[in-house]
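A.B. asks: Fold the following.
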Amino acid sequence: MTPLPPRTLLWTSVAVAVVTILLKGTAWYLTGSVGLLSDALESFVNLAGAVFALMMVTVAQRPADGGHPFGHHKAEYFSSGFEGILVLGAALAILWASVHRLFAPAPISQLGWGLALSVASSALNGLLAWLMLRSARAYRSAALEGDARHLLTDVWTSAGVVVGILGVLATGWLWLDPVVAILVALNIAREGGRLVWRASQGLMDEALEPPERAAIDGALAAFARQQPGVRFDHVATRRAGQRRHVALHLHVPGDWSLSEAARLRAAVERALVDAVPGLRATIELLPTGMEAVATPMAEYGPGSGSGHGPAQGRNIPQNPQDREDPRT
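C.D. replies: Next comes the predicted model:
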């Protein structure tokens, strides 16, 4: 089955959030359980997060323009950060209500209906989260992944609430309900902090994942072995929403013609895109005997380790007379 597009799933997430708010709100009204109240409050956060994620995905899909020549793809990270802040706010509200109930316990009623409604809403969230994670991997959508992982947290939260209610039913200890709600709030706060952290890393041009970087390394190392006198350095990668970028220097023998160098550059770019679909490559051509001013991040080819792969983080000796004057 082909994964559904992010916008379709986020619209579905909005609808499911409304349904779960009604189900969990009704469950709390019938039972008076503060655990179910915490569950219902988190569903409001789900709704707000899904709406904002939908807005940011819409912005991220806009084409590049004069003011944003590299596109709007980083907009997705704002949804993760915004949702994380909402989650932290919900955690504080749940903690306040739970501590109050802990010191002023109240009986829970109509447990059967409460549990049934909570389980039904959790099943909806679990199914949607699975579909969203599947699509997030296919489309590399940070906003979709963030919303899906929040929904999964909601599923585990609901499971904890059900355990608390069953504990009250089995033991008659009313304090179990608010204690479980406090644990739920702490779990929600942890997820909120995690979402904010992931968003901050995305906004700061985080490098590609190790499997993607390994694919790039392999493609470059193959060219370095096959083409005498050719090497690569200054390899840097970054993520921007659904986009993946790599920038590097391609060194060719100084006696090559511009046409020869350009053909090799085009072949390298095709190989990189084949290795990491959707990759955007920026390749600067330089003669073999010339080094750039910046400190290289990785080098491939003769003199780089064993000659069979990348030498990560090696500093390439530079002669000042070999450098290009940046003023020319």
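A.B. asks: Please count neighbours and contacts with C-alpha atoms only from this point.
C.D. replies: Fine.
A.B. asks: Wait, residue 23 touches residue 117, no?
C.D. replies: Yes. Contact status for residue 23 versus residue 117: in contact at 5.6 Å, counting by Cα atoms under 8 Å.
A.B. asks: Next, work out how far apart residue 229 and residue 247 are.
C.D. replies: For residue 229, the distance to residue 247 equals 20 Å [Cα to Cα, to the nearest Å].
A.B. asks: what does residue 291 give?
C.D. replies: As judged by Cα to Cα, residue 291 and residue 247 stand 15 Å apart.
A.B. asks: Compare those two and say which one has the larger neighbour count.
C.D. replies: Here residue 291 and residue 247 are compared on neighbour count by other Cα atoms under 10 Å; more neighbours surround residue 291, at 23 against 16.
A.B. asks: which residue sits farthest out from the middle of this protein?
C.D. replies: In the chain, counting by Cα atoms, centre = their mean, residue 255 sits farthest out from the average C-alpha position, at 45.2 Å.
A.B. asks: and the gap between that residue and residue 261?
C.D. replies: Distance from residue 255 to residue 261, counting by Cα to Cα: 10 Å.
A.B. asks: do the same with residue 267
C.D. replies: Residue 267 sits 10 Å away from residue 261, taking Cα to Cα as the criterion.
A.B. asks: So for these two, which residue has more residues nearby?
C.D. replies: residue 261 (19 against 12).
A.B. asks: what comes up buried for the helix or strand hosting residue 223?
C.D. replies: Applying DSSP states H and E as the criterion places residue 223 in helix 210-226. Under the neighbour-count criterion of 16 or more other Cα atoms under 10 Å, helix 210-226 has 212-213, 215-225 buried.
A.B. asks: structure for this one too, so we can compare:
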Amino acid sequence: MSAEKNGFVQRLAFWGIPLSFGVMGLKLLAWYVTGSVALLSDGLESTVNVVAAFIAYFVIRYAQKPADADHPYGHHKAEYISAVLEGVLIVVAALLIVNEAVGHLSAPAMPEAPVLGLAINAVAAIINGLWATMLIRVGKSHRSPALSADGQHILSDVVTSIGVLIGLVLALLTGYAILDPVLAILVAINIIFQGWKVISHSVDGLMDKAVEPAEEEAIKHAIAANSAGSLGAHYLRTRRGGSVTFVAFDLVVPAKMTVREAHVICDRLEMAIHNALPGARVTIHVEPENEMPHGVGVTVQEQNP
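C.D. replies: Model prediction:
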């Protein structure tokens, strides 16, 4: 990722901190004027959003540090740590909501000043929805797991707010105050599911999961189309480290080919893969023909025509 893109991602993560404080203030104000347990639950989740915003900002800054002697492949994976923490915080927020709601099942109460409370909470939900959409979009385009996870976290907050608003409206229309805590619990179950998805995706990154099939096909096509002069390629390995994609494979060349000639082919292949996957880091192992292949990676091209 370029320095300009890094700076943009950092600024976006930074502005998430004051925005999360503002949304939390709105939600707690909505609870204060209504006394609704569902709105209190929504406000409790927003306190977790504040912590998550701080974590995302500082981890993104750390992840963008250049490689050094202790971390020759860079610090990109730190973003996955942030994403896992985000997922855990989402689940914690859901459990807080369940705990608060269960306590009110036996003695539910109708909220006070419901129209004002609903209006305040709706404004907070709209702000969160717009911000979450931006974070997810930028996180995907800039391959930032931390930013994407923060967006998913805030999006789960939006779902909470919508569920709370529906619950309160139904409670007011029907007169059944118990709908307030019941809806809070149902929303919390959905939040737990969203948190699990964030954790699962982030753990895949920490475990060096291969790139998506479409990206692997793009890599294989780039190799096949630009390996003229070689005898084929095999043992393709890929992994994603935050915003960087790592690609490695073996290139088979004629035994009499010079190092310079093999180097020219490698340069051409690296450029083609960079064009297919901008920012990819490519490692090519050159081996002469008739050598016993090592590894069990994906075969890219058995024989170059």
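A.B. asks: Post the TM-score for the overlay when you can.
C.D. replies: Once superposed, chain against chain, the TM-score is 0.94 (TM-score structural alignment, normalised by the length of structure 2); 301 aligned residues with a Cα RMSD of 1.7 Å.
A.B. asks: how close does stretch 82-96 of structure 2 sit to structure 1?
C.D. replies: Superposed on structure 1, stretch 82-96 of structure 2 shows a mean distance to its aligned partners of 1.3 Å (mean Cα distance after the TM-score superposition for structure 1).
A.B. asks: equivalent range in structure 1 for that stretch?
C.D. replies: Using TM-score structural alignment, stretch 82-96 of structure 2 corresponds to residues 79-93 of structure 1.
A.B. asks: Could you do stretch 217-225 of structure 2 as well?
C.D. replies: Under TM-score structural alignment, stretch 217-225 of structure 2 corresponds to residues 214-222 of structure 1.
A.B. asks: what's the mean gap between that stretch and the aligned bit of structure 2?
C.D. replies: Mean for stretch 214-222 of structure 1 is 1.1 Å (mean Cα distance after the TM-score superposition for structure 1).
A.B. asks: Now do that stretch: distance to the chain's middle.
C.D. replies: Its chain's average C-alpha position is 24 Å from that of stretch 214-222 of structure 1, according to Cα atoms, centre = their mean, to the nearest Å.
A.B. asks: Equivalent analysis for stretch 61-68 of structure 1, please.
C.D. replies: Here stretch 61-68 of structure 1 is found 22 Å from its chain centre; the criterion is Cα atoms, centre = their mean.
A.B. asks: In structure 2, point out the residues matching that stretch.
C.D. replies: Using TM-score structural alignment, stretch 61-68 of structure 1 pairs with 64-71 in structure 2.
A.B. asks: So which bits of that stretch are buried?
C.D. replies: Buried residues in stretch 64-71 of structure 2 (16+ other Cα under 10 Å): residue 64.
A.B. asks: which outside residues touch that stretch?
C.D. replies: Residues from elsewhere that reach stretch 64-71 of structure 2 (Cα atoms under 8 Å, 6 or more residues apart in numbering): 6, 73-76.
A.B. asks: Just flag the most distant two among those residues.
C.D. replies: Across those, the longest distance by Cα to Cα is 16.9 Å; it joins 6 and 73.
A.B. asks: Could you find the closest non-adjacent residue to residue 189 of structure 1?
C.D. replies: residue 88 (5.0 Å; Cα to Cα, 6 or more residues apart in numbering).
A.B. asks: Does anything pack onto the strand or helix carrying that neighbour? Which helices or strands?
C.D. replies: Assessed by DSSP H and E, residue 88 of structure 1 sits inside helix 75-103. On a contact count with 3 or more Cα pairs under 8 Å, 6 or more residues apart in numbering; DSSP states H and E, helix 75-103 of structure 1 meets helix 34-60, helix 142-171, helix 176-203.
A.B. asks: Now tabulate the contacts of stretch 64-71 of structure 2 in TSV and tack on secondary structure.
C.D. replies: As requested, the contacts of stretch 64-71 of structure 2 are exported to TSV (DSSP: H, G, I helix; E, B strand; the rest coil):
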residue	secondary structure
6	helix
73	coil
74	coil
75	coil
76	coil
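A.B. asks: Any chance of a ChimeraX selection covering the buried ones in these?
C.D. replies: To isolate the buried ones among the contacts of stretch 64-71 of structure 2 in ChimeraX, judged by 16+ other Cα under 10 Å, type:
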select :6,74,75,76
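A.B. asks: residues touching the residue nearest the centre of structure 1, list them.
C.D. replies: The geometric centre of structure 1, computed from its C-alpha atoms, lies nearest to residue 142 (Cα atoms, centre = their mean), at 3.8 Å. Contact analysis of residue 142 of structure 1 by Cα under 8 Å, 6+ apart lists 76-77, 80, 136, 241-242.
A.B. asks: Apply 10 Å and report the result again.
C.D. replies: Contacts for residue 142 of structure 1 (Cα atoms under 10 Å, 6 or more residues apart in numbering) come out as 53, 57, 73-80, 136, 148, 198-199, 202, 240-242.
A.B. asks: how close does the counterpart of it in structure 2 sit to residue 127 of structure 2?
C.D. replies: Residue 142 of structure 1 maps onto residue 145 of structure 2 when the alignment is built from TM-score structural alignment. Using Cα to Cα, one gets 22 Å for the distance from residue 145 of structure 2 to residue 127 of structure 2.
A.B. asks: Residue 17 of structure 2 too?
C.D. replies: Taking Cα to Cα as the criterion, residue 17 of structure 2 is separated from residue 127 of structure 2 by 14 Å.
A.B. asks: So for those two, which residue has more residues nearby?
C.D. replies: More crowded of residue 17 of structure 2 and residue 127, by other Cα under 10 Å: residue 17, with 19 against 15.
A.B. asks: Hmm, that one is touching residue 48, no?
C.D. replies: No. Judged on Cα atoms under 10 Å, residue 17 of structure 2 makes no contact with residue 48 at a distance of 11.5 Å.
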